[in-house]
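Colleague: okay, here's the prediction I keep looking at, along with the sequence it came from:
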Amino acid sequence: MTIAAIFVRLYQIGIPDIPSSVEIQFASMINNYMTGEFFIDYNPPLAGLFFTALARFFGYNADSLDQLPIGVPHTLFPYCQLRIVSAFLGAISITFAYKTLRSTGVSHFISLFGSFLMIVENSMITEERMISADGIFIFFISLFLSNQKIAEVKDRFTTSWFIHLFIASLSLGLALSTHWIGVFIFSYAFVSLIIESWTLVEDINVSFKYVWANLIVKSLSYLTVSLTIYLALFKVHFDLLSKKGPDYNKLSPAFQHSLENNHLENIFSNVDFNARVMFRHYKSGKYLHSHEDYYRSSNHQQVTLMDNYDELNNIFKVIRVDDEFEALSASSILAPWRVRLKHESTNSSLVIDQDHKPPLSEQEYNFQVTTDHNFGDSDDNTKKYSFLLKMAINYCKADDARYALRALDSVFQIYNEEAGCYLLGTPLVLHEGFAEGQNEVICIQEPSYEASLWYIDWNDHPEYAPNKKRVAFDPFTFWQKLTEIHLYIFKKLYMGNGYTDETISSVSDLVLLKTGFIHWVDPVNHAVIYLLGNFIVYYMIVGSIGIYGIFKTCQLLTFNPFQASASLDSSNYKYDHKTLDYVILYFLLLIPLSFVKIDLYLFDYLPALFVGILVVTQLFQWGYEKATKITFVFMAFFSSLSFLAYVKFSPLIYGLQWTQEKCLKMIVSPDWDRGLCGAYPSSE
């Protein structure tokens, strides 16, 4: 079975001969590790560090970095070698799955049946042949489950028991360090431990001291070993990424300052009149930006939020309202103070247009933010350009920053008195002109408070002396970095952009296989690699979960507390207790997907799919004990169907030649991406 698993994963491993869309992300990650440029990923760093180490082993280094544009062959990047390692890990995970089943009382032939379902499961094959975190994650899950279940049937506190417990704790830490869903594997370890302890309590031959000792030793092992691995890998991650990189602008100023070549070295503390500044949005970390392009609705200059700090169009000048010729000498800006904000590169002043709505937020109480570059006559109304800086007292970082404008320390609202509204940055993304990909800025009368807060990130002044006071930064510690990155990821995963956005696919779409994922399309050579699961296996999992639900319902409805224990059905008891463990893990891996605000794809379901196949085998083991012959008939029937589905859809796994007619005939769900069949030639 292991050899068969290796074969189906290594077959045509060189196709495609360029990195796929997902592999490009890992290649960029590897490049960043080698150059030390900081980046943020939703997943913990183990997979990236693992593939980086492998890439170095295969001769890839900073001197041979590929820029890795999509669709171009990469002669230096060892993508094929990395795929081979990933494929081997995927094949070995099936061996550990077999050991897991055997240690939970499943017979040899039923365990082989479960292993066979994993071998021919199309989506597992496709993903494990790629450079991705999912194959590694499944490998560590299988390693953890096998050693956890073996430890449960070993004599406790023996040498063999301690070895399996240590390997289980080690693999639990590695799983936790590989994927953001790993925290739910970590949670399951303790839920499973509680279930095990409850089972031991039911045994009158086991003392309470023995139960408590087992619970404490396992808990300490899981906690100490797993968290040590997790923290150590993040320490390596932060130590390697010491320079500013692609996600530099998503970091706080203190984090940015801890990186090499940052833009905050020796910035001035005091912000005086006529200073050149960059306003940074408190909630998103993006910069107030304008450029010489125009809204379609009003033909006025666009004002947006932009990621990049090193953009001249982010620079505004803070001017006193009554300083017509900008001739006053530098003096402190005390709060609250009325100012005019001049956009330096376009020589225009920030203004609120009450006659037009923002391009995306078109409610009655929203106004368009623009400049007077193409706005009309501005001589008759200075209030139009007057903004009041209202300090957010509870957000300012120092006492003096509450009363005088200080770089980084002062946090404030920008209020336009004439329109009676506050400048606010939204998470809505513009899709027009040169503002494409930038966020909308509006002026709103009743804003969400944090979304209306700003601070000054950078400043300069022509009259500043060299000895002018600079902003002092405290050392940014490992724990501060760890906390900031985890808060950022948590907000992105579970809070999104502040709006109620729907993900591309729902959890039901993944479970019922209504959607796939295009890894690679080559219309010239008529080949496609499309992540699409074996629908026979997918629906077997749904059916098995449903049958267990019916079983538990009937069990509860017919429960008799006075029934003698000797009359209990042992096969029912084993099916109930062994399956419950896997069902809990299945839903712990599945439920989080219902709450995340990121886009979901089929590969997000694969860890739950792996566990779901274990649930299927427990059902067949129960059937084997109840009706052996009919169970073997069902096993043969579903094995044949699963193998047939694997063969029929194999061109999508391996990027093989196919015809458009055969492709359309097999894409039976209207939700699958039928457009991929256009890459195949028609036989007509």
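Modeller: Now that the structure is in, tell me what you want to look at. Because the structure is predicted, anything quoted here is derived from the model rather than measured.
Colleague: all contacts plus neighbour counts: C-alpha atoms, from now on.
Modeller: OK.
Colleague: ok, now which ones touch residue 593?
Modeller: 507, 600, 604 (Cα atoms under 8 Å, 6 or more residues apart in numbering).
Colleague: give me that answer again for 10 Å
Modeller: By Cα atoms under 10 Å, 6 or more residues apart in numbering, the residues touching residue 593 are 181, 493-494, 503, 506-507, 510, 587, 599-600, 604-605.
Colleague: closest to residue 291 among the residues you listed?
Modeller: Among these, residue 599 lies closest to residue 291 (Cα to Cα), at 31.0 Å.
Colleague: thinking again about what came up before, next step: the contacts of residue 593 restricted to helices.
Modeller: Counting by DSSP state H, the contacts of residue 593 place 493-494, 507, 510, 587 in helices.
Colleague: rewinding a little: now which of the contacts of residue 593 would you call buried?
Modeller: 181, 493-494, 503, 506-507, 510, 600, 604-605 (16 or more other Cα atoms under 10 Å).
Colleague: farthest-separated two in those residues?
Modeller: Most distant of the buried ones among the contacts of residue 593, by Cα to Cα, are 494 and 510, 18.9 Å apart.
Colleague: hmm, back to that, closest one of the contacts of residue 593 to residue 421?
Modeller: residue 494 (29.9 Å).
Colleague: OK, contacts around the closest one?
Modeller: Counting by Cα under 10 Å, 6+ apart, residue 494 has contacts 592-598.
Colleague: okay, one more to line up with it:
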Amino acid sequence: MSEAKNRKRNTAKAATASASLSPVDAFDGNDDPSNANGTLHHEDALKEISQVRCEEINSAPGYLSSWLNGCSKSFAFNIEIDAMSTALFLLALLTRMWRLEQPRSIVFDELHYGKFASLYMKNIFFFDSHPPLGKQLVALAGYLAGFDGETEFDRIGGSYSPSVPLWALRFVPALFGSLLVPVTYHLALSLGLAQLSAVLAAVLVLFENSLLTQSRFVLMEAILMCFSALGLLALLKFRRQRSFTFSWWFWLILSVVFLTCSLCVKYIGAFSMFLAVYIMARDFWKMLGNSSISDAKLWAHFIARAAVMTVVPLGIYLGVFYLHLNLLTRAGPHDNIMTSAFQASLEGGLASITRGQPLSVVHGSQITLRHTHGRACWLHSHPHVYPVKYPDGRGSSHQQQVTCYSFKDVNNWWIVKRPSIKDIVVSDPPDVVKHGDIVQLIHGMTSRALNSHDVASPMSPQHQEVSCYINYNISFPSQNLWRVDIVNRDTEGDVWHTIHSHVRLIHVNTSQALKFSGKQLPDWGFHQHEVVTDRFISQDDTVWNVEEHRYTKNSDEKERERDMVSAEFVPLQPTHLTFFQKMWELQYKMLLVNQENVQDHVYSSEPMEWPLMIRGIAYWISPVTNAQIHLIGNLVTWYTATICLFLYMLIFCFYLLRRQRLVYDIPEDTFEKFKFGGELCVVGYAMHLVPYFFADRTLFLHHYLPALMYKILGLVVVLEHLDYVFW
């Protein structure tokens, strides 16, 4: 090795050590990073200087000296302005803000996020499958700019009305996209890279086409990525602090705050949290092998990290949803996704049409039965019958079809009847139905009883068919008795109540529960959903609740039919749900329902295509000039970074093999820096990419952008190492 090359390496090593403490030195034998490289910690130096100055001031005559007697516990404030970081931020701000209002049309998913901001302005409840923090930030900008929400977001490419403060709405993602550039710069420095390498990483992010495009419109990825990068940066700074000092706690908590904010923008922010947990576990594993650290201190480290990683995310997550649910108090377009009780808690929801609806279900009650969990649909029947034979050769009962229908309809009405009472008019006093009672359900429009029997259901042959019984004068007796099982009777009581009581209807003859199967019937069933009975009773799809409810007051069948046809379908007084009840239901629905999933989208893509950017996305096309906006990446960056990730793994395996033979090609600190920097990038990249291979939903190229950031950092790690080795 030449003398000039040695001088170069020693100079680079000294510069790196003086700039920042390497991540691999975070834990030494004394668990004190301040002495890891034999130099005085920066904060200690400031403290000594401050104390010397205090002693000089204390020697001054008069009252000034006595006033400063206690300055031994002085504070030192060190304000630094990083010129490079500032320049990168201003340059990013310029590229993201230039002509921000162009085009003044709805671009891609601005259709959704603009609509959500509009609904926030009007306090109208909406449903989205991702947490609301990013949408709240956009709505806040709109609120401060005077947005009234009175705008229709009807189609991609539609023009914004003059009343929409478009610059303010787009400012939020543009600001976060601009911040991502200097944060990337500091991330690279925190990985121990040279300043030139850190600048290269920031410049690659700055001029990355896909990140630039995503930052200029009302989309969530820029906000998500900025919070994730800030959380990772704070975590790397935390690793350099002396244990259990103020700065140690500060950076740990700040890291978790930013990572939780990322999670609260989109659930894929959880991948960044998993990466943080991986880094913490990696460091803790290293501490376990250090015999100079006591068991008590190891437990203290574990408990501190576990407590912060539990309490802080939970508090922020609940706080974001508390704000969300307290802002959105009025009924809106997505109410039918939620349960009846949730809808009834909204202003103008289930209480908007009819008031004074009876609470208790009794003999003679006219009800609609809603599937409580999962898909919103109502128990339904109509005069059509099951086909005699199915395409697979199986026969049916040829009885009247019973389905679950996703819309309000007069055929959703059923009458609750005691088997021993012929008249179905409500008596005085009413005969209340309770848990364990046996009832019949009579279809309101056809007057046939809900029935089940030992015949396989059409779409789920392992379950029994459900029908309304038709007497064909053959030896096929009716089996139309059902036992009421109130699931939540511990909180709601034994009486069957409207809205609140969650019930299972158990078929008396077979002890099977009435169930929504989730499968769709073919043309003969009008593509409505199948209803069956299932031996496995304790499952969500067997739970129903009464939504509409009225008392039967007329014994004449024709009069009853006229009453049902004219009945309103959104009854009940407003109900009150606690925050945690609403929060739990909303979380359940968010995990179960995906409003944004569009099957067979022309610009959808697969994760295997993303690293080589085989397919982009057309975000907007001008109807006048044919101008277009496409999401497409920088080909040089994407391909080079992909190659560098594989190259890193080859180089690292080469070093491992050589070191196994006790051949050390590079100094230990250089190897550790290369190992940690590349490991963080490869693991971070994999954590943000691999889960999509198992996702059962429509995917787009923009889902790849969080992984792209780690790929860019990995590119710079490899390039700097190659420069160190060969030049």
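Modeller: The structure has been received and is ready for your questions. It should be emphasised that the depicted structure is a prediction, and the values quoted were computed from it without experimental measurement.
Colleague: if we can go back for a sec, need the buried ones from the contacts of residue 494 of the first structure selected in PyMOL.
Modeller: To isolate the buried ones among the contacts of residue 494 of the first structure in PyMOL, judged by 16+ other Cα under 10 Å, type:
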select buried, resi 593+596+597+598
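Colleague: look up how far residue 665 of the second structure lies from residue 654 of the second structure.
Modeller: Distance, residue 654 of the second structure to residue 665 of the second structure, using Cα to Cα, to the nearest Å: 10 Å.
Colleague: now the strands for the second structure?
Modeller: Assigned by DSSP state E, the strands in the second structure fall at 365-371, 378-385, 400-405, 413-417, 438-443, 450-456, 464-468, 482-486, 503-507, 512-520, 529-534, 544-551, 617-621, 628-631.
Colleague: using CSV, please lay out those together with distance to residue 314 of the second structure.
Modeller: Shown next, in CSV, are the strands of the second structure (distance: least, Cα to Cα, whole Å):
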stretch, distance to residue 314 of the second structure
strand 365-371, 30
strand 378-385, 35
strand 400-405, 37
strand 413-417, 43
strand 438-443, 44
strand 450-456, 46
strand 464-468, 44
strand 482-486, 32
strand 503-507, 32
strand 512-520, 33
strand 529-534, 37
strand 544-551, 31
strand 617-621, 36
strand 628-631, 35
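Colleague: out of the ones you listed, flag the one nearest residue 710 of the second structure.
Modeller: Using Cα to Cα, the nearest of the strands of the second structure to residue 710 of the second structure is strand 628-631, at 19.1 Å.
Colleague: ignoring the adjacent residues along the chain, who's closest to the residue nearest the centre of the second structure?
Modeller: Most central in the second structure under Cα atoms, centre = their mean is residue 267, positioned 2.8 Å from the mean C-alpha point. Once flanking residues are discounted, residue 267 of the second structure sits nearest to residue 130: 6.1 Å by Cα to Cα, 6 or more residues apart in numbering.
Colleague: for the helix of greatest length in the second structure, name the packing helices and strands.
Modeller: The longest helix of the second structure (DSSP H) is helix 295-327. The contact analysis (3 or more Cα pairs under 10 Å, 6 or more residues apart in numbering; DSSP states H and E) places helix 295-327 of the second structure against helix 110-121, helix 133-144, helix 246-265, helix 270-288, helix 579-592.
Colleague: show me which residues of it are buried.
Modeller: 301, 305, 308-309, 313, 316-317, 320-321, 324-325, 327.
Colleague: kindly report the same for stretch 410-426 of the first structure.
Modeller: Those would be 410-417, 419, 421-426, for stretch 410-426 of the first structure by 16+ other Cα under 10 Å.
Colleague: give me the number of residues near the counterpart of residue 584 of the first structure in the second structure?
Modeller: In the second structure, the residue matched to residue 584 of the first structure (TM-score structural alignment) is residue 683. The local packing of residue 683 of the second structure (other Cα atoms under 10 Å) involves 16 other residues.
Colleague: can I assume residue 683 of the second structure is in contact with residue 710?
Modeller: Yes - Residue 683 of the second structure is within contact range of residue 710, at 8.7 Å (criterion: Cα atoms under 10 Å).
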